[in-house]
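Enquirer: need a structure here:
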Amino acid sequence: MAVQHIIKLVAASFSLFILWVIYLANTGASSSLFQLVAAIPYGDKLGHLLLFGSLSCIVIVASRFYCITLLGKQAYLGAIVVSLFVIAEEFSQAFIATRTFDFTDLLFDAIGIGLSVIVCRKLQQRLDTDQSKTL
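Expert: Predicted coordinates for the structure are as follows:
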């Protein structure tokens, strides 16, 4: 199986995992994952940063670092898609009885996505440099 196919499979699997976590939270279900997060100081915020930062990074790599021009700047489409999903998901919490909208969750989602963009830019530069050496 080609590396790109594996990366896409990882992106799809991680997306499904996050959707499952959101489903559990939306239905008010109990989970050992939630208990673990609650036991860590600022675990909820750290979870937001890590989950959506990781998802963004995986989606950017899976989309082969595809960029679009947005407001005159190059932006990773994967980061934009994850950002739009995060915004919709966080604001939807205002309409779900078992959830509450929390701006700091959105802030930590954004920090995670921002860090993933920085990591992916460095990775892309590294890959471009390595590829130019082999030509």
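
Enquirer: make it CA atoms for all contacts and neighbour counts henceforth
Expert: OK.

Enquirer: what's the distance between Ile118 and Tyr76?
Expert: 11 Å (CA to CA, to the nearest Å).

Enquirer: Those two - which one has more neighbours?
Expert: Per other CA atoms under 10 Å, whichever of Ile118 and Tyr76 has more neighbours is Tyr76, with 24 against 12.

Enquirer: To compare with the earlier structure, here is another sequence to fold:
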Amino acid sequence: MRLKWLPFCLLLLLIIGITVGIDVGGLRSVTGWINSVPFGDKFGHLFIIGLLTFLLNYALAGRMVKVGRLKLLLGCMIVAVAMTIEECSQFWIAARTFDLIDLSANYLGVTLAGILWLKTHRV
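Expert: The predicted structure follows:
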């Protein structure tokens, strides 16, 4: 039963490691390569955050929460809030730059993952 959390936890650890590496000014060769690909960074945000969201919805078994009249996937809400906080934290990290387009790519990844989850799992 707990194995359903393993893919999410492994990807989350990878994302945390990459984020910390970039925050301290490391990983310049990796970020340089990604930034040399047109929209590479934006597609990276969309894909990684979308995958993280899908895996969290899987781990939470598609748990839904009511927000007003809406029923939303809890995994989508958690990732959206966490990514908003992480992107906004870049205002205070010297090696990073806040980017509204990165944040938008994150939200798009969350949205597409939620749609994919709902299409593939009857909730």
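
Enquirer: Work out for me the element the corresponding residue of structure 2 for Leu50 of structure 1 sits within.
Expert: By TM-score structural alignment, Leu50 of structure 1 lines up with Phe47 in structure 2. In this assignment (DSSP states H and E), Phe47 of structure 2 forms part of helix 40-59.

Enquirer: Ala80 of structure 2 now?
Expert: Using DSSP H and E, Ala80 of structure 2 sits in helix 74-89.

Enquirer: Which helix or which strand is home to Lys71 of structure 2?
Expert: Assigned by DSSP H and E, Lys71 of structure 2 belongs to strand 70-73.

Enquirer: Tell me the residues of structure 1 aligned with that strand.
Expert: Residues 73-76 of structure 1 are matched to strand 70-73 of structure 2 when aligned by TM-score structural alignment.

Enquirer: May I see the buried residues of that stretch?
Expert: For stretch 73-76 of structure 1, the neighbour count (16 or more other CA atoms under 10 Å) marks Ala75, Tyr76 as buried.

Enquirer: average gap between it and structure 2?
Expert: Its aligned residues in structure 2 lie a mean 0.7 Å from stretch 73-76 of structure 1 after superposition (mean CA distance after the TM-score superposition for structure 1).

Enquirer: so how far is the helix ranked longest in structure 1 from its chain's centroid?
Expert: Counting residues, the longest helix in structure 1 under DSSP state H turns out to be helix 103-134. Put simply, helix 103-134 of structure 1 sits 11 Å off its chain's centre (CA atoms, centre = their mean, to the nearest Å).

Enquirer: what do you get for stretch 64-76 of structure 1?
Expert: How far stretch 64-76 of structure 1 lies from its chain's middle: 17 Å, per CA atoms, centre = their mean.
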